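J.: Just need the structure, nothing else, for what follows:
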Amino acid sequence: MSEAYSPADQHDGIDPDMADATETPASISEGTGVVPMNMIQALNSALAVKMTEDPNVLSFGEDTGFFGGVFRVTDQLQQKHGLTRSFDAPINESGIVGAAIGMAAYGLRPVVEIQFADYIYPAYDQIVSEAAKMRYRSGGQFSTPIVVRSPYGGGIFGGQTHSQSPESLFTHIAGLKVVVPSNPYDAKGLLTAAIEDDDPVIFFEPKRLYNGPFDGWHQKPISPWKSQPEAQVPTEKYVVPIGEAKIVREGSDVTILAWGTMVWVSLAAAEHAGVDAEVIDLRTLVPLDIATIEASVKKTGRCVIVHEAPKTSGYGAELSALVQERCFYHLEAPIGRVCGWDTPYPHAFEWEYFPGPERVATALKAVMTGGAR
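T.: Have a look, this model is predicted:
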């Protein structure tokens, strides 16, 4: 029986010269082809580099051709690569993903954009029943190397139908990989790895971080990205391997697990809460780097999980179970979760809904005293 995922040795996309690609090269000069980029530019660069390198890579979606996408991630790709490599699709998410699955089975590597993650549900059956199952169902004869890109999360006043965080719906599906970058450097490297991967990848892009990071404590934007080391991005190809988390702040008191926008909130909380917190950016939800998580929690003895999606059945519940199973005898307090509310996305109370640094700081202090939340 075939495995749900491709064998690891089939992935030959990691450049051996970028063996340390998981670390941001803060000291590389621009003379080596490293320039400041925001996340939009970094994602665009990944697409442009791969489309130039591999004629089987193509990009399409709603308004992604001539216009370059509503967030401009696919800007100039049609002008550079032509109408057959970068083109517009009808407002038909199931058709977009269905066409991509057929292309992938034929031997192409399509990268499709779902304009907002909230629009992905009409394509859910195609993703779950076809893309995720193709390798297993065909006994390994066919694979679906597609990337489904989509902006997700709130923070731009998009309202209830433009601000959802549905990542947990895809982490439950065997055969899918789920990736969420938190900065431009990782965004380019992870998207490159996703395009080269032989399995379908759901690639969620936190649109709150598209144009720059923010002061996580005061919830105010910091512009531009170029002042941040994470925004120093090589113009050439490099890969950040899928399945490797990154410790973005070392600490000894408590481990914070976060991804996407919540990495920045967690960093702000760690700096202001008076707690020596270790912050781990998961980067990839499936496959999960459980070894890094386990080592950190066994060191600190405490764990707080932060995500923007609603709490009930969110991905934090899976993380909590895994930490409890592997680190039970090392835990000195119950595992804390700081999440969105169990409600539809509340446009009028957007900033109250977000797990803010004050809520994260409260959770950190609670686990430090052994209290449950």
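J.: Please count neighbours and contacts with C-alpha atoms only from this point.
T.: OK.
J.: packing partners for the strand or helix carrying Val279?
T.: Using DSSP states H and E, Val279 maps to strand 277-281. In this structure, strand 277-281 makes packing contacts with strand 246-249, strand 254-258, helix 261-272, judged by 3 or more C-alpha pairs under 8 Å, 6 or more residues apart in numbering; DSSP states H and E.
J.: chain center to it: distance?
T.: For strand 277-281, the separation from the chain centroid amounts to 16 Å (computed by C-alpha atoms, centre = their mean, to the nearest Å).
J.: now the angle from that strand to helix 261-272?
T.: Calculated by axes from the mean of the first three to the mean of the last three C-alpha atoms, to 10 degrees, strand 277-281 forms an angle of 170 degrees with helix 261-272.
J.: After strand 277-281, which helix or strand is next? Please name it.
T.: Using DSSP H and E, the helix or strand that follows strand 277-281 towards the C-terminus is strand 284-286.
J.: now what about that next one, what contacts it?
T.: Residues from elsewhere that reach strand 284-286 (C-alpha atoms under 8 Å, 6 or more residues apart in numbering): Thr171, Leu176, Lys177, Val178, Val179, Val180, Pro181, Ile242, Gly243, Glu244, Ala245.
J.: I'd like the structure of this one too, to check against the first:
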Amino acid sequence: MPKWTMIEAIRDALAIALRDDPRVLVFGEDVGKNGGVFRATDGLQAEFGEARVADTPLAEKAIVGTAVGLAMAGMKPVAEIQFLGFAYEAMDQIAAQLARIRFRTQGRFTAPAVIRAPYGGGVRTPELHSDSLEALFAHTPGLVVVTPSRPYDAKGLLLSAIRSPDPVVFLEPIRLYRAFREEVPEGDYQVPLGRAAVRREGSDVTLVAWGPTVPVAESAAAQVASRGISCEVLDLRTLAPLDRSALKASVEKTGRAVIVHEAVRYAGLGAEIAASIMDLAFYHLRAPIERVAGLDTPYPPPALEDAWLPSVTRVVEAIERVMED
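T.: Below is the predicted model:
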């Protein structure tokens, strides 16, 4: 079994989907001849041709609008937004069209498109390239929102997203693209949407994370383990719909919760998760829920991003606070 990076796993998923279903189309800025800014589509245009792997103008509205029309006509478009911050340009197409087609037509039409986008910080990008906007999409009824934290899941979740009857926003953590390798099956497989995964078993504190913050949570859990604190790391994987059963089971076991995400803290997805924990496991809580998140400012210049992003140190401090109660 090969050991692949996340970017290699994503490319393989796209190749499998293109071979398996002639309705699948891949398009976006520079995805064809250049193979994408991160090379996620490298070689796909040469294999499948310009009609199925197409370069587009620099126009996010047109990219997503085209995906909506193709999906409604029975195709399976996989459109790339080059960086998630550029999705502001296409929010009308995503939130007012893609997400609402089924509701607006009372089920007569749907638009099962996939919108792929790299996101997240830690790689010294310019403005609007590192924004974590997952809460905008999770707050939009009609969208499935997915983000992997490792190569195996990236491939399986992307194949599930392409084959889903629902529109999916598929968020790919930039700093995990080539961060590590793991064994990934070469064949076709799917990881179910809507199900979280326990990355580390624990009994004292639940660390809830997704995408780029999962390795941060895992490192914090390993650090406090030497002091006898047992942390369970829950990787949500799908942000909408949320795996409330997994949240409930983990927090009922540990009695404490720390939520870690890169997006700004105020009205971030961590607040919804905290409210869900209060609904589901209030009487099991031994301490107030902690949130470790980005600061309530626009994403900073590269020289300041280490101070802005959730760090292992900040997560450890949050773990220590919940353990005091």
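J.: just to revisit the earlier point, how close does the strand holding Val279 of the first structure sit to the second structure?
T.: For strand 277-281 of the first structure, the mean distance to aligned residues of the second structure following superposition is 0.4 Å (mean C-alpha distance after the TM-score superposition for the first structure).
J.: how about that strand, aligned to which bit of the second structure?
T.: For strand 277-281 of the first structure, the aligned range in the second structure is residues 231-235, judged by TM-score structural alignment.
J.: ok, residues contacting that stretch?
T.: Outside stretch 231-235 of the second structure, the residues that reach it (C-alpha under 8 Å, 6+ apart) are 149, 196-211, 214, 217-218, 221, 225, 247, 250, 254.
J.: are any of those buried, and which?
T.: Applying 16 or more other C-alpha atoms under 10 Å to the contacts of stretch 231-235 of the second structure, the neighbour count classes 149, 196, 198, 200, 202-211, 214, 217-218, 221, 247, 250, 254 as buried.
J.: Can you find the partner of Pro200 of the first structure in the second structure?
T.: Aligned against the second structure - with TM-score structural alignment as the criterion - Pro200 of the first structure pairs with Pro167.
J.: Look at the closest residue to its match other than its chain neighbours and give its secondary structure.
T.: On the basis of C-alpha to C-alpha, 6 or more residues apart in numbering, the spatially nearest residue to Pro167 of the second structure that is not a chain neighbour turns out to be Pro112, at 4.3 Å. Following DSSP: H, G, I helix; E, B strand; the rest coil, Pro112 of the second structure is assigned to coil.
J.: So what does Pro112 of the second structure match up with in the first structure?
T.: Per TM-score structural alignment, the equivalent position to Pro112 of the second structure in the first structure is Pro145.
J.: got a markdown table for the helices and strands packed on strand 277-281 of the first structure, with distance to Tyr345 of the first structure too?
T.: Below are these laid out as a markdown table (distance: least, C-alpha to C-alpha, whole Å):
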| stretch | distance to Tyr345 of the first structure |
| --- | --- |
| strand 246-249 | 29 |
| strand 254-258 | 20 |
| helix 261-272 | 16 |
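J.: Tell me which of those sits nearest to Pro110 of the first structure.
T.: Among those, the nearest to Pro110 of the first structure by C-alpha to C-alpha is helix 261-272 (26.5 Å).
J.: longest strand in the first structure, by residue count?
T.: Counting by DSSP state E, the longest strand found in the first structure is strand 303-310.
J.: can you pull the contacts of the counterpart of Val73 of the first structure in the second structure?
T.: Mapped onto the second structure by TM-score structural alignment, Val73 of the first structure lines up with Ala40. Contacts were defined as C-alpha under 8 Å, 6+ apart; by that measure Ala40 of the second structure touches Ile7, Glu8, Ile10, Arg11, Val31.
J.: Return the subset of those lying in helices.
T.: Ile7, Glu8, Ile10, Arg11 (DSSP state H).
J.: hang on, the earlier thing: the contacts of Ala40 of the second structure: which two are farthest apart?
T.: If you compare every pair in the contacts of Ala40 of the second structure using C-alpha to C-alpha, the most distant one turns out to be Glu8 and Val31, at 14.5 Å.
J.: ok, the two, which is more surrounded?
T.: Between Glu8 of the second structure and Val31, counted using other C-alpha atoms under 10 Å, Val31 has the larger neighbour count: 26 against 21.
J.: Next up, the contacts around the more buried one.
T.: Applying C-alpha under 8 Å, 6+ apart, one finds that Val31 of the second structure lies in contact with Val37, Arg39, Ala40, Thr41, Asp42, Val53, Ala54, Asp55, Glu80.
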